[in-house]
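>>> quick one, structure for this:
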Amino acid sequence: MRAERVESVAVGLERGDGCARWQYARLVPGANENIDFEQATADLDDFGVSLIRLISELLREAHLHVHSLGYRVKGRDSAGRKLARGGAKYAGYLDLTDLLGIRIITYFSDDVDNVAAALVPEFDIDEENSVDKRAALGVDSFGYLSLHYIARLNSVRSQLVEYRRFNGRKFEIQIRSILQHAWAEIEHDLGYKANRALPDEFRRKFSQLAGHLELADSQFINIRDGLGSYAEHVNTQLRGRMHDSLTIDQYTLAAFADDALVVALDRKIADAYHISLARDIDLKYISNRALTFPPVGISDIGTLKRLMLTRYDQIVAFTHEWAQRPDLMVDDPEEISPRGVSFYYALLSVLGSAGDQIGNLVAKLPNRSSWSSREIADVPVTWARVASHVRELSADENEPTERGET
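Model (predicted):
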């Protein structure tokens, strides 16, 4: 079987297959010493791209969102220095297990272990050469914190046609948080490694800084978890119809955006512009909307809901007329209306009903500079016209008919 593999690799060599060179060196004793840097790194860029695609999908399936994911092929000088430091440990470039490196940077330090849990079962891990530098660092020391795995494709995946040429090739996976990454980059730039070689004054400063970064990592996790609990509390309050107890912020407004009233009004507004309504809520858009209500006197979800209920017909009528303005006409069929767009039109209803005082209200808004003088003038006029029209229609509907009179 081994002879067959060597023969297969030899055929690849004749074709000029870059990966065949390192496979040949792995199978034939002594061949590694004759592999130069270019041969050792042949097709590693292709392998890196394939791994990034694979790992992205694995993280997506695990519902893990990371700050960045990338790869690098070790440079010639760096590889040469590592060979020289290793002495007899390395017979040649192919003995370096980190010629190809994958780096995953998470937002939170506890996600380092979550990412590892999602990836480790998908690869063959070289436990002997893998290291958790977080555990390796003494409690009285400071320095580089990261989780490093030496890995290769497992037996199942390496037989797939798109990965077959990388079968047996080792690579390194580095996983660390964004704050741990910041430390590593600054440490590298300053050019120090052994913290005990630093003067005491600077060792103390680095220890203080390391403590601050570790505390910051921990506090970011607490904030994330706290906001998650707050969001659950908001949903519980809304299900209990306790709208008046909820101050308007991006979380309460995002939860309220799922209310049947808001969804129905959102659809009416999207229809007025002949565009589709977005499926998902954009928190950035909702956050901007949340900032606009307190300045005009609407501070809780209950007040906002009552406003939208009592002005529902006026807001719909206003939207249809407002959508006819030439500068707002939509001619792109792929244009999407954001979820919660009715919050904007609820704000316009408040501004419109202010009449001549609209300028004072607009001056209180965080985005006041985006309002043109024409809009400030047109909103009250348009609102007064549609509100009057809606009142007339409502009065006509409530008049008794001749058939109903006694």
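>>> going forward, measure contacts between C-alpha atoms and count neighbours the same way
Noted.
>>> where along the stretch 101-250 of the chain do the strands fall?
Taking DSSP state E, counting those that start in this stretch as the criterion, the stretch 101-250 of the chain carries its strands at 123-125, 131-132, 147-153, 171-177.
>>> among those, which comes closest to Ser78?
In terms of CA to CA, the element of those nearest to Ser78 is strand 171-177, at 15.1 Å.
>>> got CSV for the strands of the stretch 101-250 of the chain, with mean neighbour count and distance to Glu61 too?
Shown next, in CSV, are the strands of the stretch 101-250 of the chain (neighbours: other CA atoms under 10 Å; distance: least, CA to CA, whole Å):
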stretch, mean neighbour count, distance to Glu61
strand 123-125, 18, 16
strand 131-132, 15, 25
strand 147-153, 22, 18
strand 171-177, 23, 18
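>>> tabulate those (a markdown table), appending distance to Glu162.
Output for the strands of the stretch 101-250 of the chain, formatted as a markdown table (distance: least, CA to CA, whole Å):
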| stretch | distance to Glu162 |
| --- | --- |
| strand 123-125 | 16 |
| strand 131-132 | 29 |
| strand 147-153 | 12 |
| strand 171-177 | 17 |
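>>> one more to put side by side:
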Amino acid sequence: MKELELPDVKDVLVEYRQMQLLYRSALKEIGTKLEILNDEFKFVHKYNPIEHIESRLKSEESIMRKLLRKGVDVTVENIQKYIDDIAGVRVICSFTPDIYRIVDMISSQDDIEVLKAKDYMINPKPNGYRSYHLIVKVPIFLSDKVIPTKVEIQIRTVAMDFWASLEHKIYYKYEGNAPEYIRTELKECADMIAFLDSKMLAINEEVRSIRQEDSRQ
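Got it, this is the predicted structure:
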């Protein structure tokens, strides 16, 4: 892949690296909240909706690429204004209803402000991608001030994450220009993943129904 020729942005990157403390802290804050909510749900309902949680900070190169694609100057102000996913959290669930449970639990937190929500479950992307995306602001308490900081939260099932991870690797090999037949086959795989999710959910609901019936007897 051709290496990006970046403008002289050394001063911007130095200032951005100082800001990374905020984004790392925001990842910790959201991660802790999710773990607590998962523990509470497990205690109350004897079931944990979250399989695991991943977090990452967007690389400096990716940030520069995104700003250049948007056609804006490379400044710290534009990094904060135009890039919502510098800090990213991925929440992997067992079943599709868990996605909406987690969305509701996060959105109901008093100190979390939901800025954007995109439901790719109801409206999948043309390539078949399914997930639920939230852009939120979480307050970061420093020694002398409180700074609301943006975090992107992606929520998807294990099966969806499997497809998305491999689809990304395949597209990376083609530098985003995969042949039409590859795109078609990946879309077919996405549809199979959606069917698999619905099938596993139906099995889980059947097992739960049987257990409830046995407990009444």
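>>> report the TM-score for the pair.
The TM-score (TM-score structural alignment, normalised by the length of the second structure) is 0.76; 196 aligned residues with a CA RMSD of 3.1 Å.
>>> picking up where we left off before, the strands of the stretch 101-250 of the first structure: which one's closest to Tyr344 of the first structure?
strand 171-177 (37.5 Å).
>>> tell me which residue of the first structure lines up with Arg24 of the second structure.
Alignment note (TM-score structural alignment): Arg24 of the second structure maps to Asp45 of the first structure.
>>> skip the chain neighbours and tell me the closest residue to its match.
Val73 (6.9 Å; CA to CA, 6 or more residues apart in numbering).
>>> now do the one you found against Gly228 of the first structure, distance only.
For Val73 of the first structure, the distance to Gly228 of the first structure equals 39 Å [CA to CA, to the nearest Å].
>>> out of the two, which sits in the busier spot?
Neighbours were counted for Val73 of the first structure and for Gly228 using other CA atoms under 10 Å; Val73 has more, 17 against 12.
>>> wasn't Ser55 of the second structure part of a strand?
Yes. Ser55 of the second structure: assigned to a strand according to DSSP: H, G, I helix; E, B strand; the rest coil.
>>> which stretches in the stretch 301-406 of the first structure count as helices?
301-310, 312-322, 341-353, 358-362, 373-398 (DSSP state H, counting those that start in this stretch).
>>> in the second structure, what stretch matches the shortest one?
Right, the one you point to is helix 358-362 of the first structure. Counting by TM-score structural alignment, helix 358-362 of the first structure pairs with no residue of the second structure.
>>> next one: the residue most central in space within the second structure relative to Ala194 of the second structure, how far apart?
With distances taken as CA atoms, centre = their mean, Gln154 lies nearest the centre of the second structure, 1.8 Å away. According to CA to CA, Gln154 of the second structure and Ala194 of the second structure sit 17 Å apart.
>>> how about Pro126 of the second structure?
Applying CA to CA, the value for Pro126 of the second structure to Ala194 of the second structure is 14 Å.
>>> against Arg224 of the first structure, how distant is the aligned partner of the residue nearest to the centre of the second structure in the first structure?
Under the alignment (TM-score structural alignment), Gln154 of the second structure pairs with Gln174 in the first structure. Using CA to CA, we find Gln174 of the first structure at a distance of 24 Å from Arg224 of the first structure.
>>> next: Ser218 of the first structure.
From Ser218 of the first structure to Arg224 of the first structure the distance is 10 Å (CA to CA).
>>> what's the match for Arg208 of the second structure in the first structure?
Matched by TM-score structural alignment, Arg208 of the second structure corresponds to Gly228 in the first structure.
>>> cool, Glu51 of the second structure as well?
By TM-score structural alignment, Glu51 of the second structure lines up with His67.
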